[in-house]
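>>> the sequence isn't on hand, but the structure is:
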C-alpha cells in the first residue's frame, strides 16, 4: 500500500505543516506547484528532501487560486485549464522527478464529476505520460484510463465519505476526521479490505491503492505516524505505487 500526503503547501514566509517530518513517514509526496500554494524555493526543498528519502514526487496541480488555497471552483475553459496544469507539472519537473499527477482541492472534487475539467487533468497528465492519482469511480478515472494513462485509486483516511463515494464537502460536519484511533482503524480496513464507512453508515467497497493523510490536518504528523505503524503492524507493507 502507498501512503501519500500533500506537501510543500507553504508560500514565502508562511509555512503549513511539517514537510520534513512527513517525508520520513510517507512513500509518495503530492507537492504543491505554485497555483494554490508553494513557491520555487519550497518546491526545490521538498523535492530534494523527497529524493533523498526515496519518496516519490507527484505534481499536486490546482486551479489558479492562491487566495482560496485552491478550494474554490474556478470557471475556466478546458484549453486554458489544460495549459495551466501542464505549466504546473513542468514547473515542478524543474526541481525533481515527477512520477504522477494529483489534482488538489476543488479541482480534485470537480474533476471527479465534471467531464470538462476532468478532461483537462487527463490531457495535462498525458502530455507528460504520467499516472493520475484520483478517486475510484470518478469521471477523471474514466477519462484518464481512456487516454491510456495508469490510474491509481486513492482513499482518504482523514476525510468523511458520502454514500455515493464522494468526499463530504469541507465545512460540513464529518468532513475531516482527527481522532487518531478512528483514523488508524479506518486505514487498516481500507488497505486490507477496500471498505470504508460513509457518514450514513453505508459500507463502500472501493479499490484503494494509495491512502492519503492531509498535511494540513490538525496533528498530521502524529496521525501519519500512527497510520504507518498500524498498517505495518497489520502486515501491510508500504511502498510507492
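Perfect, thanks for sending it. The shown structure was predicted, so the numbers you read here are calculated from the model rather than taken from an experiment.

>>> could you use CA atoms for every contact and neighbour count after this?
Fine.

>>> all strands of this structure, in order?
Counting by DSSP state E, the chain has strands at residues 2-7, 28-32, 56-61, 98-103, 132-134, 151-156, 195-197, 203-205, 210-212.

>>> contacts for the second one?
The one in question is strand 28-32. Strand 28-32 is contacted by residues 2-9, 23, 38, 43, 46-47, 50, 55-61, 102, 240 when judged by Cα atoms under 8 Å, 6 or more residues apart in numbering.

>>> repeat the analysis, applying 6 Å as the threshold.
4-9, 38, 55-60, 240 (Cα atoms under 6 Å, 6 or more residues apart in numbering).

>>> check it against this one:
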C-alpha cells in the first residue's frame, strides 16, 4: 500500500566544540526534515551545540528527539560496550534529561528518543535492556515516541507495554535478508538519485533490495538519512524531490497514523 505521508529524520548536532562529524551542514539539512535526533553528549554533542540545534529545530518546526549514545566519543558510539542493562539505561536517561532541559528552555517538549549507533543495535536485540528502557519511559513519559526497527526486540516490548513507536527505514544503509540494517562504522559517498529511488520504492511498494540480491518487505513510518553520511545534503534533497513527485507528504511523527 502506497504511503501518503512519511516522517523524515536525521541525526543532528554531532560535533564537539569546534569539531564536526560529517559535512557540517546541519543548518541546511534542518529545513528538509521533520524530526531531528539531537546528539546528547556521550558519542557527540555538547551543551552549546545542543542548545543551538534545539533552536534551529524550533525555527523550522522540526520535532526534537534525544539521540543518546554509548560513552565512546573516540569511536563515535559505534563500538559495542558490554555493560549491564541498568548502566546503559541510566546513561540514556541522563542524556534524555539533558536535552529535555534545553527543549524546555525553548518552550518545547521532546517528541521522541532514538538510541545511537551500537546502542541502537544493542537495544534492538537485548531483551533486558529493551524492557528496562521501555519501563522507564512508561514512568517518565508514556507518550514519548521510541524510534526503532520493525520487528526488533525493543519494538515488540514497546508494543506490549503500550509505548508508541516509530519504525524506521534506512535510506543510506543496506539491508540483509533478515530485514536487519547492515551495521557499519564507515559509509562511503552514495548516489543521491539511487538513494531517492530506494526510498520512493519502499514508500510505494513496501520493498527493499538486500545485500543478498533479493527483495524483502519493509514496514516503517519514518525514513532516516544520517547527517554524517558523505553528501547527506544531496541525499536529502534528492529524496525530498522523489517524495514530492510521488505526492508523499513529509510530516512529523505526531501527524502519522502509526500502526
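Received it, and whenever you're ready, just let me know what you need. What you are looking at is a predicted structure, and each value in this text was computed from that prediction instead of being measured.

>>> buried only: go through the contacts of strand 28-32 of structure 1 for me.
Judged by neighbour count, with 16 or more other Cα atoms under 10 Å as the criterion, the buried members of the contacts of strand 28-32 of structure 1 are 4-9, 38, 55-60, 240.

>>> which two of the residues you listed have the greatest separation?
Checking these against each other with Cα to Cα, the farthest-apart pair comes out as 38 and 240, at 22.9 Å.

>>> residue boundaries of the helices in structure 1?
Counting by DSSP state H, structure 1 has these helices, from start to end: 19-23, 40-53, 78-93, 105-111, 115-128, 139-146, 180-193, 220-233.

>>> what stretch of structure 2 does stretch 217-230 of structure 1 fall on?
Under the alignment (TM-score structural alignment), stretch 217-230 of structure 1 falls on residues 229-242 in structure 2.

>>> pull out the buried residues from that stretch.
In terms of neighbour count (16+ other Cα under 10 Å), stretch 229-242 of structure 2 has its buried residues at 229-240, 242.

>>> now stretch 57-77 of structure 1
By neighbour count, and taking 16+ other Cα under 10 Å as the criterion, the buried residues in stretch 57-77 of structure 1 are 57-65, 69-74.

>>> with the residues you listed in mind, which one is nearest to residue 96 of structure 1?
Here the nearest of the buried residues of stretch 57-77 of structure 1 to residue 96 of structure 1, counting by Cα to Cα, is residue 57; it sits at 7.4 Å.

>>> the closest one contacts residue 96, correct?
No - using Cα atoms under 6 Å as the test, residue 57 of structure 1 is too far from residue 96 to be in contact (7.4 Å).

>>> quick one on the thing from earlier: dump the buried ones among the contacts of strand 28-32 of structure 1 to CSV, plus distance to residue 190 of structure 1.
As requested, those are arranged in CSV below (distance: Cα to Cα, whole Å):
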residue, distance to residue 190 of structure 1
4, 14
5, 16
6, 19
7, 22
8, 26
9, 26
38, 30
55, 22
56, 22
57, 23
58, 22
59, 24
60, 23
240, 17
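
>>> distance-wise, check residue 234 of structure 2 relative to residue 105 of structure 2.
32 Å (Cα to Cα, to the nearest Å).

>>> ditto for residue 36 of structure 2
Residue 36 of structure 2 is 17 Å from residue 105 of structure 2, where distance means Cα to Cα.

>>> next: residue 5 of structure 2.
With the distance defined as Cα to Cα, residue 5 of structure 2 ends up 30 Å from residue 105 of structure 2.

>>> now swap in residue 159 of structure 2 and tell me
The separation that residue 159 of structure 2 has from residue 105 of structure 2, given Cα to Cα, amounts to 31 Å.

>>> still on that earlier bit, so which of the helices of structure 1 is nearest residue 155 of structure 1?
Ranking the helices of structure 1 by proximity to residue 155 of structure 1 (Cα to Cα) places helix 180-193 first, at 7.6 Å.

>>> which bit of structure 2 covers that closest one?
Aligned by TM-score structural alignment, helix 180-193 of structure 1 corresponds to residues 192-205 of structure 2.

>>> for the matching stretch, give me the average deviation versus structure 1.
Taken over the aligned residues, the distance from stretch 192-205 of structure 2 to structure 1 averages 1.0 Å (mean Cα distance after the TM-score superposition for structure 1).

>>> counting neighbours, which bits of that stretch end up buried?
For stretch 192-205 of structure 2, the buried set under the neighbour-count rule, 16+ other Cα under 10 Å, comprises 192, 193, 195, 196, 197, 198, 199, 200, 201, 202, 203.

>>> now residue 167 of structure 2. Nearest residue, chain neighbours left out?
Excluding the flanking residues, the one nearest residue 167 of structure 2 by Cα to Cα, 6 or more residues apart in numbering is residue 220, at 4.6 Å.

>>> check residue 160 of structure 1 too.
For residue 160 of structure 1, the closest residue by Cα to Cα, 6+ apart turns out to be residue 175, at 4.7 Å.

>>> just how off-centre is stretch 207-224 of structure 2 within its chain?
16 Å (Cα atoms, centre = their mean, to the nearest Å).

>>> what are the contacting residues of it?
Among residues not part of stretch 207-224 of structure 2, those counted as contacts by Cα under 6 Å, 6+ apart are 6-10, 166-170, 175-177, 202, 206.

>>> and stretch 56-74 of structure 1, by the same measure?
With Cα under 6 Å, 6+ apart, stretch 56-74 of structure 1 has contacts from 28-32, 35-37, 89, 98-107.

>>> wait, isn't residue 62 of structure 2 in contact with residue 32?
No - contact status for residue 62 of structure 2 versus residue 32: not in contact, 9.3 Å apart, counting by Cα under 6 Å.

>>> which residue lines up with residue 90 of structure 1 in structure 2?
When structure 2 is aligned by TM-score structural alignment, residue 90 of structure 1 is paired with residue 97.

>>> how many other residues sit next to its match?
Counted with other Cα atoms under 10 Å, residues neighbouring residue 97 of structure 2 total 13.

>>> swap in residue 80 of structure 1?
Around residue 80 of structure 1 sit 11 other residues, with neighbours defined as other Cα under 10 Å.

>>> aligned to it, what sits in structure 2?
Residue 80 of structure 1 maps onto residue 87 in structure 2, by TM-score structural alignment.
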